[in-house]
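>>> next comes the sequence, and after it the predicted model I'd like to discuss.
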Amino acid sequence: MSVRRLAEASVQPASFAFNRANAAAAKQWIKKYPKGREQSAIIPLLMLAQEQEGWVTKAAIETISDMLGMPRIRGLEVATFYTQYQLNPVGTRAHIQVCGTTPCMLRGSEALMDVCRSKIHHDQFHTNDKGTLSWEEVECLGACVNAPMVMIFKDTFEDLTPERLAEIIDLYDAGKGASVAPGPQNGRTGSEPASGLTTLKSEKAILKSTRDREAREAAKAAKAAPDAIIAAPVPAPAAAPVAPSNASKPKTDAPETSPALKTPSKTKVAPAAEKAASVSAPLHSAANANQAAPEVEKVSKQRNGPKTKAEPAAAFKAPEAKAAKPAKPSLEDKNRPAGIDRPAAVDDLKLISGVGPKIEGVLHTLGIFTFAQVASWKKAEREWVDGYLSFHGRIERDDWVKQAKALAKGGVAEYIRVFGKKPV
């Protein structure tokens, strides 16, 4: 934020007083705050002064501060902090605030500022030669969808072109500003799309009467639902699957078994083949059986599916047992850091990154109360404390010893010098 200062003494009036209407309004504002909190009315009272004078004068700030019983410097702080207060004289007929935030900038607000530079003054916060007009660039004015826009006193003018703004400035300069209708300047209504409404073209869908009618229709349909179910034809149950007759089965010499136990059987051969087999019967041997084996295996695969190769027993591994949680080191361990009795001045160990209120309490039970104690820990002692706190190496990662040394040497200032930041 840029520095905001009061106007030069040469343009400051000697005194300030509310007119009758604003004096009554000021009293009403002060009554809105609890007793002892009346100074909170400084903001609305400064706005009343600005509306009366056109800008906030030094005399107005001092008068209002005295009225509220607050130091004048506090009133000056409020007036110079909030950019809504004009600290320099503005145009008596129009002070134009041009929005320069991204949406308006993308839609041409820079061209609007050029119009103000040419018609009013090259620089902001300066009036024209007649003192009737002034302008400034401001942050978002809250009508981004209708960008670009300006605000003149309390009215906003949106969907502006440079030509239209020039016309509005001329009208205000001529004292005819009241004839300009505020709002969009391109015929748009509200904040609808520039091309016109594309959705919600009718309010019928959101009217209460429409919702009530739809609710009644839904209730009526739900009530009629059981009757519709009863009246609906019930489809005939699907016929149960019939097992194939024995006539369709190939005749075999094997006895009938359950489907799960069926094995390939010898199919009865045709008479001609049977006669040939009887002639060559004496020649049957183990070789003949070996030749028939592939055929049997083929039939077996067709009936029972391919054989699944058995997994070796070694392929199945038992779930690994979780590693046991390491036990806390003993309080009698020789590596436990030496403790001391609680001293009168106890260091704030929470300044060490990684030490919170709970860990600080544990360290106190171990007799650790100062930064110097932590700074003197050897590796074995750090490992003992890390194990006792179940920190899994955090003491080394956060470098407690280096932090404690800096804090013991020069407190927070030394910590900032070493680490470049405040203790967290």
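Noted; the coordinates are in hand.
>>> could you use CA atoms for every contact and neighbour count after this?
Will do.
>>> select the longest helix from the chain.
The helix that spans the most residues within the chain, counting by DSSP state H, is helix 208-231.
>>> any idea which helix or strand comes after that helix?
Remark: after helix 208-231, the chain's next helix or strand is helix 271-279, criterion DSSP states H and E.
>>> right, and the helix or strand after that next one?
Per DSSP H and E, the first helix or strand lying C-terminal to helix 271-279 is helix 286-304.
>>> that older thread, which residues does the longest helix of the chain contact?
204-205 (Cα atoms under 8 Å, 6 or more residues apart in numbering).
>>> residue 403: how many residues sit nearby?
Using other Cα atoms under 10 Å, residue 403 has 22 neighbouring residues.
>>> that one: which element?
helix 400-419.
>>> got the buried residues for that helix?
Neighbour counts over helix 400-419 (16 or more other Cα atoms under 10 Å) mark 400-408, 411-412, 414-415 as buried.
>>> check the offset of the longest helix of the chain from the chain's centre.
Remark: helix 208-231 is offset 41 Å from the chain centroid, using Cα atoms, centre = their mean, to the nearest Å.
>>> repeat that for stretch 164-172.
43 Å.
>>> quick check: buried residues in it?
165-166, 168-169, 171-172.
>>> could I get the full set of helices for the stretch 101-250 of the chain?
Secondary structure of the stretch 101-250 of the chain (DSSP state H, counting those that start in this stretch): helices at 102-106, 109-119, 162-173, 208-231.
>>> put this next to the previous one:
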Amino acid sequence: MALRRFDLEAGGDSFAFKPETEEKIAFWRGKYPADKQRSAVIPMLWLAQKDNNGWLSEPAMREVADRLEMPYIRVYEVATFYTMFRLQPVGKYHIQLCGTTPCQLRGAEKLKEVCQTEIGKPMYVTDDGRLSWEEVECLGACVNAPMVQVNDDYYEDLTPDMLSIILNKLKNGVEAHPGPQVDRINSAPEGGTAILTDPDLFDGTRNQISALPNLPTSEPEPEPTAAGKPDEGAPTNTQREVPQKETTGKTTLISKTEAAASGEKAEVAGEKPETLAVAAEDQDDLKRIKGIGPKNEDALNELGIYTFRQIAEWTPSNVDWVEDFMSFPGRIEREDWIGQAKLLASGAETEFSKRVDAGEVASSKDDEE
């Protein structure tokens, strides 16, 4: 590990925790007995860093040591060991760029070039005091690589252009939307899952145990025939019992895979929402709703769903029907399609729709674009 020293000149002569931080200090100290208070040194240093504009000055470390009745050197050792503690001033928005292998393979080097161009050298603070950056080790968001952490927020699935837009927004005091910068929920597949979509896979019946193996039975097992074949009438591997169709309180459900194989039309739970025939010029861009990409928009259009107003008026039964038909249970409520649709139908905007209109959401663009 490289030698890390704290900035004595920039730290001044004094430090005090903010009044609103005292409750958090009491919470962390309350976790440990009176004779083990030094165990709270890491959360105390973290709170001191937050109250000191994102870095630890020498007076801040001394304040932590005094409160925990620790020798100053012991607190200095902790602060200089963990890279989560910064020992020199940083900008109002401090960018931590992950440079570990997964992010590097996905383009972190290009993001580093953006930081160097837009901000300067690592740990340099821009003249307006708003931005600084450094390269760090893994931040634990590998599936959404490449990514950066800005203060307490993650910005994931980045391209150089996306990061440049985010930095310019922060530089100009404009809110930047954290999280994945593509059409996905957390670490879910982009545009929604395309595999394991059959609801029968998740209803739990396939994991039910009908009998424990190797238990004694009252009836003796059939003797094998001389040829080593099962008795006539005994079920073979190709004659296994087929589960019967399940009946819910609403409608009979069968596997869509089973229906396709048998030629039977699968029934869907719930009530199909009202459909409309809408002229092309009157159709809304459903991709402005977070969670609806081009594929989902096409599927909704095929069902006769073209406007925000239609989605805004869905009942719980309509939601059940659409989720079962399109094989993504729980997604509409989780992503709040109806709440977004109500805002957009009224002429208002959401943070996601603003990003779509600005061309910042690549997965919301039509395929031909």
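Yep, it's here. Quick caveat: nothing in here was measured; it's all calculated off a predicted structure.
>>> TM between them?
The TM-score (TM-score structural alignment, normalised by the length of structure 2) is 0.55; 221 aligned residues with a Cα RMSD of 2.9 Å.
>>> related to what we said a few turns ago, of the buried residues of helix 400-419 of structure 1, closest to residue 53 of structure 1?
residue 412 (51.1 Å; Cα to Cα).
>>> contacting residues around residue 142 of structure 2?
102-103.
>>> aligned to it, what sits in structure 1?
Superposed on structure 1 with TM-score structural alignment, residue 142 of structure 2 falls opposite residue 144.
>>> and residue 299 of structure 2, what's its match in structure 1?
In structure 1, no residue is matched to residue 299 of structure 2 (TM-score structural alignment).
>>> what stretch of structure 2 lies opposite the helix holding residue 403 of structure 1 in the alignment?
Under TM-score structural alignment, there is no match for helix 400-419 of structure 1 anywhere in structure 2.
>>> find the centremost residue of structure 2, please.
In structure 2, the centroid-proximal residue (Cα atoms, centre = their mean) is residue 186; its distance is 1.7 Å.
>>> that one against residue 157, yeah?
No - look at residue 186 of structure 2 against residue 157 with Cα atoms under 8 Å: they stay out of range, at 10.4 Å.
>>> overlap of the contact sets of these two?
Common neighbours of residue 186 of structure 2 and residue 157 (Cα under 8 Å, 6+ apart) are residue 180.
>>> export the buried residues of helix 400-419 of structure 1 to a markdown table and tack on distance to residue 383 of structure 1?
Listed next are those as a markdown table, based on distance: Cα to Cα, whole Å:
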| residue | distance to residue 383 of structure 1 |
| --- | --- |
| 400 | 12 |
| 401 | 12 |
| 402 | 16 |
| 403 | 17 |
| 404 | 16 |
| 405 | 18 |
| 406 | 21 |
| 407 | 21 |
| 408 | 21 |
| 411 | 25 |
| 412 | 26 |
| 414 | 26 |
| 415 | 24 |
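>>> now, which of these sits nearest residue 61 of structure 1?
Using Cα to Cα, residue 412 comes nearest to residue 61 of structure 1 of the buried residues of helix 400-419 of structure 1, at 41.2 Å.
>>> gap between that closest one and residue 394 of structure 1?
22 Å (Cα to Cα, to the nearest Å).
>>> again with residue 86 of structure 1
56 Å.
>>> again, but for residue 177 of structure 1
Look at residue 177 of structure 1 and residue 394 of structure 1: by Cα to Cα, they are 71 Å apart.
>>> same thing with residue 25 of structure 1?
63 Å.
>>> residue 86 and residue 394 of structure 1: which is more packed in?
Higher neighbour count among residue 86 of structure 1 and residue 394: residue 86, with 21 against 15, using other Cα under 10 Å.
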